[in-house]
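S.K.: Pasting the sequence and the predicted model now:
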Amino acid sequence: MSASAPRRVAHDVLQAVGESDAYANLLLPTAIARAQLSTADAALATELTYGTLRRRGTYDAVISIAADRPVQEIDAAVIDALRLGVHQLLSTRVASHAAVHESVELVRGAGRGATGFVNAVLRRISRDTPGDWMTRVEQSARSEDERLGLVYSHPVWIVRAFRRALAAEGRADELEALLTADNASPRVTMAALPGLAEVPDDARHTPYSPLGFRLGGGDPEGLVTGSGGRVRVQDEGSQLAALALTRAEPVRPGERWLDLCAGPGGKTAVLAAEALAGGALLEANEISPARAGLVRRAIAGVPLEVDVSEEDGRFRAADTPGLYDRILVDAPCTGLGALRRRPEARWRKSPSDVPSLTELQTELLSAAVLALRPGGIVAYITCSPHLAETSGVVAEVRRAFGSSLEEVDARAVVARVASTDPRLPAQADGSLRAQLWPHRHNTDAMSISLLRRV
């Protein structure tokens, strides 16, 4: 008897994520459609996939204890089946015998040794309560940071980066609340493009973005398709980041705007709608051809001609000095602010990624500043709260440009744009950056800085 279809789909996705650096949010819908899962089975496959990815660090600690060996010594196909089994045993209502049996079936093709090993480890885990296992996991930690990392399933370096970012606001005591929020499934948030779509009467407005709403239930795809893309799925923090640029000051007809790192196009769509309403011109750039295609699709519902180029943003901006009134730099980053929706990112990134990213971010922001007209504004956005990627990059660029560049109060702009004041605290370094948080605002941890060329 083979494993059930939802578990097979989840296992296949986990293997692809681990072995091929696939993205679960892109692969899972395709795998569900290919397997022709029912709505209930699709929901199970989704919960198993994302739940296992989010809690992988904790589950690996449990497996290491139960198997009496490091998870690195366990075959990749076997460890993914074990993780799925542990998730069902410790975090769902699936009956223990079913969780064990189905996990054993997932490795049936790997031979008798694999099935016996999975069966023995999961049966040992099933004999004790989740609380018992969490106590053992905590006792295995060698430091407080490692304990937090194991309990909340985050690499230690991310725990420390989050603590520093929260401490910069005087909120270090919120660390466990943030780690908890990262392991919760995010609600689907929608955006109605301004001037082109209305929030449905039966929807509930989100608290901060004037464009945002949440549906009472059901698949939003029908609404998105029926609107021609003028209603879209988009995190509320992403909406606010785009609006912070377009509404930092009144738009003058004829302004030229540039979205320098536009893929996949969510913020570009908001910029396009705002440019259309204000009589501005918009250009977009995305170095990846595949992501540039996503940008074109994202703005297809906006009746505004937008040229989408496919160049390195550093050179794209440098080739047009002093041309633009507003530029959005949604820079490539570690993505630590979106771990709720892309949980595999926490296991892919490492501290060694940060220096090369901050170098790229600094170069992109510097090129954007040179492309601004005097008086023009650049919005520097990262979906990461890491201080090196946020305050550090802005400080470096401000040092380089000296008195020709001033910081605009992004916190005040976001508070003015928002439907409800998000109460963004001051940063310890004196910067005027706005930082959103999953645990505090129920958004991605979006950082927003605004700089004006003078």
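M.R.: Ah, there it is. Everything numeric in this text was worked out from a predicted model, so none of it was measured.
S.K.: make it CA atoms for all contacts and neighbour counts henceforth
M.R.: OK.
S.K.: got the residue ranges for the strands in the stretch 151-300 of the chain?
M.R.: Listed in chain order, the strands of the stretch 151-300 of the chain (DSSP state E, counting those that start in this stretch) span 190-192, 204-205, 212-214, 231-233, 256-259, 281-285.
S.K.: And the fourth one, what does it pack against?
M.R.: Packed against strand 231-233 by the contact rule (3 or more C-alpha pairs under 8 Å, 6 or more residues apart in numbering; DSSP states H and E) you find strand 190-192, helix 221-226.
S.K.: Tabulate the ones you listed (CSV), appending mean neighbour count and distance to Gly111.
M.R.: Output for the helices and strands packed on strand 231-233, formatted as CSV (neighbours: other C-alpha atoms under 10 Å; distance: least, C-alpha to C-alpha, whole Å):
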stretch, mean neighbour count, distance to Gly111
strand 190-192, 26, 47
helix 221-226, 13, 42
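S.K.: right, and the ones you listed - which one's nearest Gln36?
M.R.: Of all these, it is helix 221-226 that lies closest to Gln36, at 17.4 Å by C-alpha to C-alpha.
S.K.: quick revisit: of all the helices and strands packed on strand 231-233, which lies closest to Glu283?
M.R.: Comparing those by C-alpha to C-alpha, strand 190-192 comes nearest, at 21.2 Å.
S.K.: what's the spacing between the closest one and its chain's center?
M.R.: Strand 190-192 sits 17 Å away from the centroid of its parent chain (C-alpha atoms, centre = their mean, to the nearest Å).
S.K.: can you count the residues close to Asp68?
M.R.: 10 (other C-alpha atoms under 10 Å).
S.K.: quick one: which of the strands of the stretch 151-300 of the chain is nearest Arg55?
M.R.: Nearest of these (C-alpha to C-alpha): strand 231-233, 25.3 Å.
S.K.: picking that back up, can you put the helices and strands packed on strand 231-233 in a markdown table and add distance to Asp80?
M.R.: Shown next, in a markdown table, are the helices and strands packed on strand 231-233 (distance: least, C-alpha to C-alpha, whole Å):
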| stretch | distance to Asp80 |
| --- | --- |
| strand 190-192 | 33 |
| helix 221-226 | 30 |
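S.K.: Figure out which of those is closest to Leu27.
M.R.: From these, taking C-alpha to C-alpha, the stretch that ends up closest is helix 221-226, at 17.0 Å.
S.K.: Name the surrounding residues that touch the longest helix belonging to the chain.
M.R.: In the chain, taking DSSP state H as the definition, the longest helix is helix 353-370. With contact meaning C-alpha atoms under 8 Å, 6 or more residues apart in numbering, helix 353-370 is reached by 260, 313-315, 317-318, 321-322, 327, 329, 331-334, 378, 380, 388-389, 393-394, 396-397, 453.
S.K.: in that helix, what's buried?
M.R.: Neighbour-count burial for helix 353-370 flags 354, 357-358, 360-370 (criterion: 16 or more other C-alpha atoms under 10 Å).
S.K.: Give me the residue at the spatial middle of this structure.
M.R.: Nearest to the mean C-alpha position of the chain, by C-alpha atoms, centre = their mean, lies Ala338 at 2.2 Å.
S.K.: next up, a second structure to put side by side with the first:
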Amino acid sequence: MSENPSGGYRDAKGRQRPESRRHGAGKRTATRPADRRRGGDPARKVAWQVIRAVADGAYANLELPKALRTAELHGRDAGFATELTYGAIRMRGLYDAIIEFAAGRPVSQIDPPVLDTLRIGAHQILNMRVPAHAAASETVALAREVNGAGASGFVNAVLRRITERTREEWIAEVTAGRDRIDALAVEHSHPAWVVRALRGALRAGGITDDAELDTALVKLLEADNAPPAVSLVARPGLATVAELVEAGAEASTLSPVGATLPGGDPADIPAVRQTRAAVQDEGSQLVALALAAADATGTDAEEWLDLCAGPGGKAALLATLAAQQDSVLFVNEVSEHRTDLIRRTLSAAIDSGIEVMVGTGDGRELGAEEPDTYDKVLVDAPCTGLGALRRRPEARWRRTPADVTTLTRLQGELLGSALDAAKPGGLVAYVTCSPHVAETAEIVRAAVEDRDDVTVEDARPLFRDAAGEQVADLGDGPTVQLWPHVHNTDAMFFALLRKKIR
């Protein structure tokens, strides 16, 4: 009897056993009895459970902490489960191409729960410091527990086939014959349309030489696939960077209010548990700091507005910054549920006596309801999230080009409403966590063309690092584009628009 990954087992005459014609249906496995375990280890099982939940619509960054707590995983085991979860989701485009070769069938013909087990095994073999034989045997044990004995034989055969080549050899195999964009998409595990959008954004940012553009694109794709550090923000007046450093973090050189946690659970830090500090990307910190630092109408006790604030990270930072300038932040969110999340995020600020006005409403209508009201308005617009793929690995597989059309319509309406809500002389910051040109420069261009009361100001001088120096490599202006491969932040876009005084 011999292994046949594309169709179970065949006897010496080539006849297929009936029970093994579909993986998961047979009774035998290709693992020697002495190597068999009753089930997978807890870390791998947590990874599989989270990946299955993500397949059903959950978010890895929300689901994984709950699963780790339930399984009581800490330290190295928690770190292993985290890397396995994010890595298998992030790199599934490459792994699926390899699994198809190894299995001899399209991944669409593999049961999704079994496919997720194979992705977990592939990640260990190809991208982790796990010996190939251990990665295969441990994943087969996991398959026996979560997929069944029959499926474990199929998983064993496919993973053993994957171990026969190096990662580089597999990449050469699965990218052969593809054009440049499709080959990059497979190798770096991004949908091809996303690769094209990122290339277009880099070109729009001023890179015109094709060779330089391709180099930058590869660096960006690699940065998307690199596990990001945990970035913390010390909300001014509530916590300090020094307090975070004392708790084990390292002060940021990029954000004046930021720190980086080299390891451990952020919730172990008292300031984070008490919402005086929080996990927040340094790019998100910089855009809030930039708006706070901009000169608006010059009036005392300014009124600021966060037009679409959920889940509230930037609002919490803006609220503390506004309080330091004797100003008041008004917070709006369209969803009652997300409004509740914002209130929880703002709890430490509110408890400390900072005045924050929180309400629920459609941001597209607020400009008509409250025209010429606010000195500063933040439009942190809903977007594809292509700038945060390193932190939200599932986003690359959920978004489609059709989403861009729907979102750009919403983004334009929100920006128009924000400009209506701003006072003459006031400022509107348009922000997205996406570098897609259709969601960034094109939205700003359309707003300026549609109105005669708006100008775009150079935002680059507002971006200051922890030493007070202007952040480098922000683009040609007047807008700002941050990049994972340049600034080690999410790819945040920032445009500052001023409403003219008539």
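M.R.: It's in. As the structure is a computational prediction, the values presented were derived from the model and not from experiment.
S.K.: about what we covered before: among the helices and strands packed on strand 231-233 of structure 1, which is nearest Leu243 of structure 1?
M.R.: When those are compared for distance to Leu243 of structure 1 using C-alpha to C-alpha, the nearest one is strand 190-192, at 12.0 Å.
S.K.: give me the stretch of structure 2 that the closest one matches.
M.R.: Mapping strand 190-192 of structure 1 onto structure 2 (TM-score structural alignment) gives residues 232-234.
S.K.: and the matching stretch, how far from structure 1 on average?
M.R.: In the superposition with structure 1, the aligned residues lie an average of 1.4 Å away from stretch 232-234 of structure 2, counting by mean C-alpha distance after the TM-score superposition for structure 1.
S.K.: Give the closest residue to the residue mapped onto the residue nearest to the centre of structure 1 from structure 2 in space, chain neighbours not counted.
M.R.: Matched by TM-score structural alignment, Ala338 of structure 1 corresponds to Ala388 in structure 2. Distance criterion C-alpha to C-alpha, 6 or more residues apart in numbering; nearest residue to Ala388 of structure 2, sequence neighbours excluded, is Asp490 at 5.1 Å.
S.K.: before we move on, the earlier item: from memory the residue nearest to the centre of structure 1 sits against Ser447, does it?
M.R.: No - using C-alpha atoms under 8 Å, Ala338 of structure 1 is not in contact with Ser447, being 11.6 Å away.
S.K.: any residues in contact with both of the two?
M.R.: Cys383, Ser384.
S.K.: Let me see the contact set for the aligned residue in structure 1 for Arg199 of structure 2.
M.R.: In structure 1, the residue paired with Arg199 of structure 2 is Arg163, using TM-score structural alignment. Counting by C-alpha under 8 Å, 6+ apart, Arg163 of structure 1 touches Ala172, Leu175.
S.K.: Mind jotting down where the strands sit in the stretch 351-454 of structure 1?
M.R.: Under DSSP E, counting those that start in this stretch, the stretch 351-454 of structure 1 gives strands at 372-382, 405-408, 434-435, 447-453.
S.K.: Can you report how many residues lie near the aligned residue in structure 1 for the residue nearest to Ala388 of structure 2?
M.R.: Matched to structure 1 by TM-score structural alignment, Asp490 of structure 2 sits across from Asp444. Residues lying near Asp444 of structure 1 (other C-alpha under 10 Å) number 27.
S.K.: List the residues that contact Asp444 of structure 1.
M.R.: Neighbours of Asp444 of structure 1 in contact, by C-alpha under 8 Å, 6+ apart: Asp235, Glu236, Gly237, Ser238, Gly337, Ala338, Arg340, Cys383, Leu436, Trp437, Pro438.
S.K.: make it 6 Å
M.R.: Gly237, Gly337, Ala338, Pro438 (C-alpha atoms under 6 Å, 6 or more residues apart in numbering).
S.K.: What lines up with the first one in structure 2?
M.R.: The equivalent of Gly237 of structure 1 in structure 2 is Gly283 (alignment by TM-score structural alignment).
S.K.: Look up how far Ser20 of structure 1 lies from the match of Asp490 of structure 2.
M.R.: Per C-alpha to C-alpha, to the nearest Å, Asp444 of structure 1 is found 26 Å from Ser20 of structure 1.
S.K.: hang on, isn't Leu436 of structure 1 packed against Met446?
M.R.: Yes - using C-alpha atoms under 6 Å, Leu436 of structure 1 is in contact with Met446, at 5.2 Å.
S.K.: just the helices in the stretch 51-200 of structure 2 please.
M.R.: For the stretch 51-200 of structure 2, applying DSSP state H, counting those that start in this stretch gives helices covering 60-71, 75-90, 92-103, 112-127, 132-146, 149-162, 167-175, 180-187, 192-204.
S.K.: Tell me which of those helices sits most buried.
M.R.: helix 149-162 (a mean of 25; mean count of other C-alpha atoms under 10 Å).
S.K.: That one against structure 1, how far on average?
M.R.: Superposing on structure 1 places helix 149-162 of structure 2 at an average distance of 1.6 Å from its equivalents, by mean C-alpha distance after the TM-score superposition for structure 1.
S.K.: Distance from that helix to the middle of the chain?
M.R.: Between the centre of helix 149-162 of structure 2 and the centre of its chain there are 31 Å (C-alpha atoms, centre = their mean).
S.K.: got it, and stretch 344-359 of structure 2?
M.R.: That offset, for stretch 344-359 of structure 2, works out to 27 Å (C-alpha atoms, centre = their mean).
S.K.: One more: stretch 442-452 of structure 1?
M.R.: With C-alpha atoms, centre = their mean as the basis, the mean position of stretch 442-452 of structure 1 lies at 13 Å from the chain mean.
S.K.: buried ones in it?
M.R.: Asn442, Thr443, Asp444, Ala445, Met446, Ser447, Ile448, Ser449, Leu450, Leu451, Arg452.
S.K.: Quick one: the residues you listed as JSON lines, columns for distance to Asp182 of structure 1 too.
M.R.: Output for those, formatted as JSON lines (distance: C-alpha to C-alpha, whole Å):
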{"residue": "Asn442", "distance to Asp182 of structure 1": "10"}
{"residue": "Thr443", "distance to Asp182 of structure 1": "10"}
{"residue": "Asp444", "distance to Asp182 of structure 1": "9"}
{"residue": "Ala445", "distance to Asp182 of structure 1": "10"}
{"residue": "Met446", "distance to Asp182 of structure 1": "13"}
{"residue": "Ser447", "distance to Asp182 of structure 1": "16"}
{"residue": "Ile448", "distance to Asp182 of structure 1": "20"}
{"residue": "Ser449", "distance to Asp182 of structure 1": "23"}
{"residue": "Leu450", "distance to Asp182 of structure 1": "27"}
{"residue": "Leu451", "distance to Asp182 of structure 1": "30"}
{"residue": "Arg452", "distance to Asp182 of structure 1": "33"}
